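Engineer: Provided below are the primary sequence and the corresponding predicted coordinates.
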Amino acid sequence: MTARGVSLERQIRHRLLLGLVVVFGVLLVLLDRSVTSLVEDFVRSRLQHDAESLISALQDQGETANPRWVIAGDSLPQVYQRVHSGHYFILTGGESTQRSRSLWDLEISVPTLAVGQSATASIAPLDDQRWLSWQQGFSKGGTDFTLWIAEDIAPLQAIQRQFELLLLGLVMVAIPVLLLWQRLILRRGFARLEPLRHTLIEQSRGSNAELPRDIPEEVRPLVEAIRTRLSRSGEQIQRSRTALGNLAHELKRPLQQLHWRAQSCDDPELKEELESIHEHLLRRIERELKRARIAGAPIPGQQFIPQEEVPHIRRLIELSARREVRFHSELPEGAMPYDRDDMIELLGNLLDNAWRFAASSVWLSICREDEGYRIEVKDDGPGVDTQHLERLSERGLRLDERDAQGQGLGLSICAAVIESYGGELLFDLADTGGLRVLIHLPD
């Protein structure tokens, strides 16, 4: 089961959303507290101002021995004269109490305060009202008074709620806009990595395209690491193939000495065994040298162009085989999206075997399919027994070493190349009498 990758964009979007919700939530709470405090301070300041006006309008209209302190009606603002106007006061002092007409039949309990004391309170005498009150104790004309004055701040709170709902609506609109803007910024930033992605895809298909250098600084170390790794891989492939060719050359001299020893051996059984070992090792060495000549100098990342590479493979096989074989080919134009070295090794191995066991002709067909390429190699040789077809790709199996009619197909390398591309390798008997190898390679 393939693990799903983690989307960096989704992670950033989720974290930004969480951050915006937290920040805007805190800001809205602070704004609500601040506006509420501002409204109450404003109303409290106005209540204190009205209290001073009422205290100034307080007059003694009684006799000297029996004072009667009242606030004259013509001195009262109209808001205190209108029933349930939202502005109220109660004045207590001496033996009298004066209430504003706006209170009408509402009963409010007002505690007595000592001179110089003051208090603020919030009450809700009616369901749709919230009063903020200011209460003060004072003395005038030798009489102690307590003045309670209140204002309904429900209308101001309604305005505050409308303002906060408007802000909340703006925030609800702003969050998606900011997320969309952030997504566009990320897409534009990630778009600068598209050349890198396309280059890596092309290189995986065998192209020799170089990694771009105009990349963001944040991913430059990663790109440089990939570039270094690709360069080292190419060098390792070249060293491995060079070492293999050198080893094959170096083994020729010991093999020649083994051949001389076999020729001079007096024991017939030992001589036959030494000759068999010599022939077996010699075939292996010649095979590796032939593969090295066919592949040539490794060019990691280069795409395979059939019409350019197949004639080269054919000439080298003809030189090593030293026999006339008619070669029929159907090749597509342009490059195939596979590594040049892999395809040369694959086709070189298949054609070399077909050439060796063909009676007179070898066929190669490469054609484009819906989701990849189809490669067919066949000959008119003796073919392979049906019971051996499924074993052809087993590592180290060479049927020509088992019976004279085998194909000599040490196809484990071919199978490994095809498997690396997720392809399919099939064997059956060709209509020409020989072996037919069918390969399907996906894009």
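Structural biologist: Perfect, I can see it now.
Engineer: going forward, measure contacts between C-alpha atoms and count neighbours the same way
Structural biologist: OK.
Engineer: Now do the contacts for the nearest residue to Q117 once chain neighbours are set aside.
Structural biologist: Closest residue to Q117 apart from its sequence neighbours, by CA to CA, 6 or more residues apart in numbering: G137 at 5.3 Å. Taking CA atoms under 8 Å, 6 or more residues apart in numbering, we find G137 in contact with 112-118, 144-147.
Engineer: what's the farthest-apart pair in these?
Structural biologist: Using CA to CA, the two most remote members of the contacts of G137 are S118 and D144, lying 13.6 Å apart.
Engineer: Which elements pack onto the strand or helix carrying L28?
Structural biologist: Assigned by DSSP states H and E, L28 belongs to helix 8-57. Other elements packing on helix 8-57 under the criterion 3 or more CA pairs under 8 Å, 6 or more residues apart in numbering; DSSP states H and E are strand 131-140, strand 143-152, helix 154-191.
Engineer: how about TSV for the ones you listed, with distance to S240 added?
Structural biologist: Shown next, in TSV, are those (distance: least, CA to CA, whole Å):
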stretch	distance to S240
strand 131-140	91
strand 143-152	92
helix 154-191	38
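Engineer: picking up where we left off before, name the next helix or strand following the helix holding L28 along the chain.
Structural biologist: In N-to-C order, the element after helix 8-57 by DSSP H and E is strand 58-60.
Engineer: Report all helices and strands that that next one contacts.
Structural biologist: By 3+ CA pairs under 8 Å, 6+ apart, strand 58-60 packs against strand 69-71.
Engineer: coming back round to it: go through the helices and strands packed on helix 8-57 and name the closest to L350.
Structural biologist: helix 154-191 (42.8 Å).
Engineer: list the buried ones in that closest one?
Structural biologist: Using 16 or more other CA atoms under 10 Å as the test for burial, helix 154-191 gives 154, 157, 160, 164, 171, 175, 179, 182-183.
Engineer: Ok, stretch 200-210 next?
Structural biologist: Those would be 200, 202-208, for stretch 200-210 by 16+ other CA under 10 Å.
Engineer: Ok, stretch 98-109 next?
Structural biologist: 99-103.
Engineer: Do me a favour and get the end-to-end distance for it?
Structural biologist: 13 Å (CA to CA, to the nearest Å).
Engineer: then this one, side by side with the first:
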Amino acid sequence: MVRFSIHARLLVVASLVLAGFLGLTGLVLEQAYRASAEKAMKERLESQIYGLLAAAEEDQQGRLSLPRLLSDPRFNRPDSGYYAQVSGAGGGFSWQSASMVGRQLSFLQPTPPGQRRFHQPQNGDLLAISFGVSWEDFEANETDYVLAVAIDLSPHQQQIEAFRNTLFLWLGGVSLLLLLIQGLVLRWGLTPLRTVAVELEAIESGRSEQLQGRYPLELTRLTNNINSLIQHAQARQKRFRDSLGDLAHSLKTPLAVLQGLADRDPPLSPEEHAILEDQVQRMNQIVAHQLQRAAASGRTTLTSGVPLKPTLQRLARSLDKVYREKGVERQIEVSDKLLFHGDEGDLMEILGNLLDNAWKYGRSQVRVGAGQRAGRLEIHVEDDGPGIPADQAQAVLMRGKRLDQQLPGQGIGLSVVQDIVEAYGGTLSLASSTLGGADVSLSLPLATDRSV
């Protein structure tokens, strides 16, 4: 199947529309000119009839009579294209103009006195008008006459043909000029799309990293989303490399310990067996953490929104069952309209870790709030637990670091949350809550602006 460019499609469609419009315009103008010329000709015939009637006189017998020569010289010149005749009752010709040598207006229809009619022969070469009059002689006898004037249409048709040729010649020239202007306008209008294609080719070849041009409002959403995809793809590659590097580096020490234990000839003592189990557990934690980081690296902000409140309520109900003996009093102050623009699994991972920490370390109260501010989604999870000292806020975000070693856990929850949040271009911060415990705050960018 042949594929046409946008420029070619628009140019073909616009050309067809322009050709149709100009052709229709030409036909309308031609018909209007023809109608106007025909109306003017009929008015001219009417004026000639009135002139002929004004020249009529009575002869000695009281009958209608006209001079041999009329005041309009065109009626006095043979084959001039202007003809006049007067016919009496019974259709006999009583008078003809000098121009009607060898001609007869036999196509005229009877015209009653006081009426006028227009006539045209079958070949259409003449247009005539007839006017019926009733002439009273000296003896008060009335005689009906029909005065007729005819015009040769050949000059009129030639004039219309000349007008048509001139009209379509000018319309053709105007259409070519408009097509040229139209092509230039389309080329100029589609320049931003060609620029996008050139910049994407530069990105593909490695000469550039982002779309950097200034684009019209209609393309802003497209270019912003493309840049967002590029940024996430670059971040994903970097995080995969970092995760693999961290995984390899983190496993060196546990593997060395295991290798040392494996090389020993005597069987393992209980202490050495405990060391072995501890190293295996550490390796499992490291692998789980790095896999979480690798998964978080592939996130994108172009997914549809996930309702925030139902997810919070579902997690809260589950945690109420897990920590039933604590009887945690929870407050969820979140609007039903708030959306998280990302993967639902990421949202569950983020909120699951934060709420689990709040239920785990809080004494009896947990408060969750969320809202929009400055184009970002803000989420706060507070508890009334022991809190986090300011000098150790950064330490708890480190992999495997926990302030309370007595409660079960691997110490990688907040680290995973931070990795996922950063993958979305957000931030995670720790502070003291008004409830007396910790206040974990998330700030995530909202979806790409869609008001183009």
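Structural biologist: That came through fine. Worth saying up front: this structure is predicted, and the values here are computed from it rather than measured.
Engineer: hang on, the earlier thing: which one among the buried residues of stretch 98-109 of structure 1 gets closest to S75 of structure 1?
Structural biologist: Nearest member of the buried residues of stretch 98-109 of structure 1 to S75 of structure 1, counting by CA to CA, is S100, at 12.1 Å.
Engineer: Which residue in structure 2 aligns with the closest one?
Structural biologist: Taking TM-score structural alignment, S100 of structure 1 has S97 as its aligned residue in structure 2.
Engineer: What spatial separation is found between its match and D125 of structure 2?
Structural biologist: 19 Å.
Engineer: how deep is C414 of structure 1 tucked in, by neighbour count?
Structural biologist: Neighbour count for C414 of structure 1, taken as other CA atoms under 10 Å: 20.
Engineer: What count of nearby residues applies to the closest residue to it other than its chain neighbours?
Structural biologist: Closest residue to C414 of structure 1 apart from its sequence neighbours, by CA to CA, 6+ apart: L346 at 5.3 Å. When neighbours are counted by other CA under 10 Å, L346 of structure 1 registers 20.
Engineer: Can you pull up the most central residue in structure 2?
Structural biologist: By CA atoms, centre = their mean, structure 2 has its centre lying nearest to E218, at 7.8 Å.
Engineer: nearest to Q78 of structure 1, of the helices and strands packed on helix 8-57 of structure 1?
Structural biologist: Among these, strand 143-152 sits nearest to Q78 of structure 1 (CA to CA), with 13.8 Å.
Engineer: how about the strands of the stretch 251-400 of structure 1, start to end?
Structural biologist: Secondary structure of the stretch 251-400 of structure 1 (DSSP state E, counting those that start in this stretch): strands at 303-304, 326-330, 336-339, 361-369, 372-379.
Engineer: Make CSV from those and add mean neighbour count and distance to N353 of structure 1 to it.
Structural biologist: What follows is the strands of the stretch 251-400 of structure 1, written out as CSV (neighbours: other CA atoms under 10 Å; distance: least, CA to CA, whole Å):
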stretch, mean neighbour count, distance to N353 of structure 1
strand 303-304, 24, 21
strand 326-330, 13, 13
strand 336-339, 22, 22
strand 361-369, 17, 10
strand 372-379, 21, 9
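Engineer: got the contact list for the closest residue to the match of S100 of structure 1 other than its chain neighbours?
Structural biologist: Residue nearest to S97 of structure 2 in three dimensions, not counting chain neighbours: A84, with 5.3 Å by CA to CA, 6+ apart. Counting by CA under 8 Å, 6+ apart, A84 of structure 2 touches 75, 96-97, 99-100, 147-150.
Engineer: now for A84 of structure 2: what does it line up with in structure 1?
Structural biologist: Using TM-score structural alignment, A84 of structure 2 lines up with F89 in structure 1.
Engineer: Stretch 310-329 of structure 2 maps to which residues in structure 1?
Structural biologist: Using TM-score structural alignment, stretch 310-329 of structure 2 finds no match anywhere in structure 1.
Engineer: Can you tell me how far R436 of structure 1 is from L364 of structure 1?
Structural biologist: 10 Å.
Engineer: Residues that sit against both of these two, list them.
Structural biologist: In contact with both R436 of structure 1 and L364: 376-378, using CA under 8 Å, 6+ apart.
Engineer: would you list the residues you listed in CSV and tack on distance to Y338 of structure 1?
Structural biologist: CSV is the format used below for these (distance: CA to CA, whole Å):
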residue, distance to Y338 of structure 1
E376, 16
V377, 18
K378, 22
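Engineer: where exactly do the helices run in the stretch 301-450 of structure 2?
Structural biologist: 308-322, 344-361, 413-423 (DSSP state H, counting those that start in this stretch).
Engineer: Now render the ones you listed as CSV, adding mean neighbour count.
Structural biologist: Shown next, in CSV, are those (neighbours: other CA atoms under 10 Å):
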stretch, mean neighbour count
helix 308-322, 15
helix 344-361, 19
helix 413-423, 23
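Engineer: Of those, which is nearest V17 of structure 2?
Structural biologist: helix 344-361 (49.1 Å).
Engineer: Which residue numbers in structure 1 does the closest one align to?
Structural biologist: Residue span in structure 1 matched to helix 344-361 of structure 2, by TM-score structural alignment: none.
Engineer: Output the contacting helices and strands for that helix.
Structural biologist: Using 3+ CA pairs under 8 Å, 6+ apart, helix 344-361 of structure 2 sits against helix 308-322, strand 376-383, helix 413-423.
Engineer: Could you list every helix and strand in contact with the helix or strand hosting A274 of structure 2?
Structural biologist: Using DSSP H and E, A274 of structure 2 sits in helix 270-296. Packing partners of helix 270-296 of structure 2 (3+ CA pairs under 8 Å, 6+ apart): helix 217-263, helix 413-423.
Engineer: Return the most buried member of those helices.
Structural biologist: With neighbours taken as mean count of other CA atoms under 10 Å, these reach their highest mean count in helix 413-423, at a mean of 23.
Engineer: Where in structure 1 does that helix align, residue-wise?
Structural biologist: By TM-score structural alignment, helix 413-423 of structure 2 lines up with nothing in structure 1.
Engineer: tilt between that helix and helix 344-361?
Structural biologist: Counting by axes from the mean of the first three to the mean of the last three CA atoms, to 10 degrees, helix 413-423 of structure 2 lies at 150 degrees to helix 344-361.
Engineer: hmm, back to that, so where in structure 2 does the helix holding L28 of structure 1 end up aligned?
Structural biologist: Residue span in structure 2 matched to helix 8-57 of structure 1, by TM-score structural alignment: 6-55.
Engineer: ok, average deviation of that stretch from structure 1?
Structural biologist: Average distance, stretch 6-55 of structure 2 versus aligned residues of structure 1 after superposition (mean CA distance after the TM-score superposition for structure 1): 1.0 Å.
Engineer: got the contact list for the residue nearest to Q61 of structure 1 when sequence neighbours are not counted?
Structural biologist: Nearest residue to Q61 of structure 1, sequence neighbours excluded (CA to CA, 6+ apart): R68, at 5.3 Å. The contact partners of R68 of structure 1, by CA under 8 Å, 6+ apart, come to 60-62, 96.
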